[in-house]
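Asks: What shape does this take:
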Amino acid sequence: MRLALHLNDYTHLGEPKDMGPALARIARTAEDVGFARLSVTDHLWQISQVGEEDEPMLEAYSTLAFLAGHTSTIELQALVTAATYRAPGLLGKIVTTLDVLSGGRAWLGIGTGWNEQEATGLGLPFDGHDGRYERLEETLRICLQMWSGSDAPFAGEHYQLGSTLNVPRPVSSPRPRILIGGGGELRTLKLAAKYADAMNVWGGPDAAQKITRLRERCEEVGRDHEEIEKTALCPLDADGPQGADGLLRELRRLHDLGFSTVYGAVPDISSAAQLEAIGSKVIPEISTW
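Replies: Reported below is the predicted structural model:
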């Protein structure tokens, strides 16, 4: 099993002038102690599940590009990109650029997006429920076409591209990997079955059900579900009431359900102590599972 550090709260990084150095230290520490991936949230205002709307929030892909320059091995992604926030051709180019400049470490983590308030607040494209799923699938098809080397036109219901020319090509072979995130058991997991290299769901009580439903969706499209990495999201707190042993029990539960990578935020991320504790007490243990 592997761990991925997820960044969704920037309130502990100090004043704006201090945030860059703080993030660089966090990323280097995460890489050094053995985290396999580093993900950032794709929000522009803080969400209520984490904090207050007016708390600091950084744009995802600018942050990932910055972190790429301060690391060398850790994989990088948004968890997850809101599909409507960036035109698909531009998104394909952004992920390609991150992949090229990071030496092949970029993923496309993507979902439908849900925060209509921030989208309309900042004048970003949004859509109804069905429209967002349709746009997500077209975005996936466009990115895959761009990464295939084809410069053919693309004609969809929502997006029309005169050419999918994309030079330079990604460094990742055969292309950047795709993670689809979201809890929808019909449409989200159906898209994961068709297009994804990994799926991500919340690691709560219904996590096992999500894997069962993914298997069903894979059967429907004729794909082996073993080709898709199962990943879950849960807090990574080695200093909480249950300590490192409690975290290990939770990770073992998810491992036994079939998850091979766990993404999670670490409390008080401005201190290296939590990351180092996970690196010394947790990562060596789970790497043998």
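
Asks: use CA for all of it now, contacts and neighbours both
Replies: OK.

Asks: Check which element follows the helix or strand hosting Leu136 along the chain.
Replies: Taking DSSP states H and E as the criterion, Leu136 maps to helix 129-148. Downstream of helix 129-148, the first helix or strand assigned by DSSP H and E is strand 154-155.

Asks: And the contacts of the helix or strand that comes right after that next one?
Replies: Per DSSP H and E, the first helix or strand lying C-terminal to strand 154-155 is strand 160-161. Under the criterion C-alpha atoms under 8 Å, 6 or more residues apart in numbering, residues 89, 153-155 lie in contact with strand 160-161.

Asks: Here is a second sequence; please produce its structure as well for comparison:
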Amino acid sequence: MQFDWMVGCYAGAGVHRDTPLLEHVDRDTVMAGVDAAVDAGLDGLWAPDHFMLGPNHEEFEVWTLLSAIAERTQGTDLDIGPLVGSITYRNPALLAKMATTVDHLSEGRVRLGLGCGWHREEHEAYGYDFPPVNERIDMLDEGIQVIRAMFTEDAPGFSGDHYEIDDAYNEPKPLQDPHPPIVVGGAGPRMLRLAARHADEWNVEISGRARGKPIEFKARKFDEYLEAEGRDPADVERSWLAHCIVREDPEELDRLCEEIFPLPWGEEEDVDDQLSTPEEAREKGDFLIGTPAEVAEQIEPIRELGFGKLQLIFPDFPSTRGMELFGDEVAPERR
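Replies: Down below sits the predicted model:
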């Protein structure tokens, strides 16, 4: 399996639950985490596409951050990308230009994660429209077509209900051939069909696994949709976003969990819902919690479902102990 880090670039346990122990965002802390991920032997670095998560509304913008990470990790083969970028925040032609630039800065390591967006409060605060979900999915469908044209066509053009470009030159083209891989995040029926049509990699995050049918059902349906599109399911990678809390000493693990929990659960419409204990986090949120041997055992069912990548959130950050322990003792057992 491949193991990546979801970079801690916003602070606190507000709408999301990812960095409850990080009080403030600053360059040195974030880059120390990036350096630790490299030293731990992880395979990729991803960052969320938001502007104001967390109780203090502190967050780094994703593409600016990825540019810095590209330079910071020069000479490595680590994947980098947004997980996932919201189609509502940037014109897709501009987004393709941005991704192409970072592909060059990283010497061909960008993967373009895309989704239809969800954070209503953030859209309203920044003045972005927040259409109904089906319209956002339509925007994503068209947007990926625009992006692929920008990546591959000499004089890109597209005309749809939401986007139109005409001779929108994107030179130089991306380094990767035929283009940076497109990662689609989502697990609802329409998003699965869209991913089957367009994605080089399908990503499922926590809330997407928790809603509706079980993930086993969704994985089977995704295979069916790929075959209906004339695609070989083996040709599309699958990745799983997960929280990981790991310590060697069970007593130290218990103390850490007492510090981390409770955590908010759900999205902004149900922020009062909480994960109160590690047991709830394992059951409701698929958290990986335990000693290195226990975490390695918890990963195995994910791999058996066909997921070959884990993008990991370490809630003990800014401590890098969990990340280092994972790289030293868990990853070698499951690669």
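
Asks: Quick one: the strands in the stretch 51-200 of the second structure, in order.
Replies: Counting by DSSP state E, counting those that start in this stretch, one finds strands in the stretch 51-200 of the second structure at the ranges 79-82, 85-86, 112-115, 157-159, 164-166, 182-185.

Asks: Can you spell out the matching residue range in the second structure for the helix holding Leu136 of the first structure?
Replies: Mapped onto the second structure using TM-score structural alignment, helix 129-148 of the first structure covers residues 133-152.

Asks: now what about that stretch, what contacts it?
Replies: Contacts with stretch 133-152 of the second structure, where a contact means C-alpha under 8 Å, 6+ apart, come from 87-88, 92-93, 95-97, 100, 114-117, 130, 156-158, 160, 162-163, 165, 168-170, 173-174, 178-179, 190-191, 194, 198.

Asks: if we go to 7 Å?
Replies: Residues from elsewhere that reach stretch 133-152 of the second structure (C-alpha atoms under 7 Å, 6 or more residues apart in numbering): 87, 92-93, 96, 115-116, 156, 158, 160, 162, 170, 173-174, 178-179, 194.

Asks: Nearest to Leu325 of the second structure, out of the residues you listed: which one, please.
Replies: Gly115 (31.2 Å; C-alpha to C-alpha).

Asks: what residue of the first structure matches up with the closest one?
Replies: By TM-score structural alignment, Gly115 of the second structure lines up with Gly111 in the first structure.

Asks: That match touches Ala82, doesn't it?
Replies: Yes - if you go by C-alpha atoms under 7 Å, Gly111 of the first structure and Ala82 touch, sitting 5.6 Å apart.

Asks: These two: which has the busier surroundings?
Replies: Gly111 (25 against 22; other C-alpha atoms under 10 Å).

Asks: which residues touch the more buried one?
Replies: The neighbours of Gly111 of the first structure, taking C-alpha under 7 Å, 6+ apart as the test, are 80-83, 136, 180-182.

Asks: Out of those residues, which end up buried?
Replies: Neighbour-count burial (16 or more other C-alpha atoms under 10 Å) is assigned, among the contacts of Gly111 of the first structure, to 80-83, 136, 180-182.

Asks: quick one on the thing from earlier: name the residues of the match of helix 129-148 of the first structure that are buried.
Replies: Result for stretch 133-152 of the second structure [16+ other C-alpha under 10 Å]: buried residues 136-151.

Asks: for stretch 161-179 of the first structure, same thing?
Replies: 164-166, 169-172, 175-179.

Asks: Per the alignment, Phe51 of the second structure pairs with which residue of the first structure?
Replies: Under the alignment (TM-score structural alignment), Phe51 of the second structure pairs with Leu44 of the first structure.

Asks: let me redo that: Gln298 of the second structure
Replies: Checking TM-score structural alignment: Gln298 of the second structure goes with Glu250.

Asks: Is its match part of a helix or strand, or is it coil?
Replies: Secondary structure state of Glu250 of the first structure, per DSSP: H, G, I helix; E, B strand; the rest coil, is helix.

Asks: chain center to the helix holding Leu136 of the first structure, what's the gap?
Replies: Offset of helix 129-148 of the first structure from its chain centre (C-alpha atoms, centre = their mean, to the nearest Å): 16 Å.

Asks: mean per-residue distance, that helix to the second structure?
Replies: In this overlay with the second structure, the average offset of helix 129-148 of the first structure from its partner residues is 0.8 Å by mean C-alpha distance after the TM-score superposition for the first structure.

Asks: re earlier: so the match of Gly115 of the second structure versus Gly103 of the first structure, what's the distance?
Replies: 25 Å (C-alpha to C-alpha, to the nearest Å).

Asks: do the same with Val80 of the first structure
Replies: Distance, Val80 of the first structure to Gly103 of the first structure, using C-alpha to C-alpha: 21 Å.

Asks: Could you do Lys230 of the first structure as well?
Replies: Lys230 of the first structure is 24 Å from Gly103 of the first structure, by C-alpha to C-alpha.

Asks: Compare neighbour counts for the two and give me the winner.
Replies: Lys230 (24 against 16).

Asks: Just give me the match in the second structure for the more buried one.
Replies: The equivalent of Lys230 of the first structure in the second structure is Arg238 (alignment by TM-score structural alignment).

Asks: same question, Glu285 of the first structure
Replies: By TM-score structural alignment, Glu285 of the first structure lines up with Glu333.

Asks: Does that match lie in a helix or a strand, and which?
Replies: Glu333 of the second structure is part of helix 331-334, with elements assigned from DSSP H and E.

Asks: Next, the mean deviation of that helix compared to the first structure.
Replies: For helix 331-334 of the second structure, the mean deviation from the first structure after alignment is 1.2 Å (mean C-alpha distance after the TM-score superposition for the first structure).
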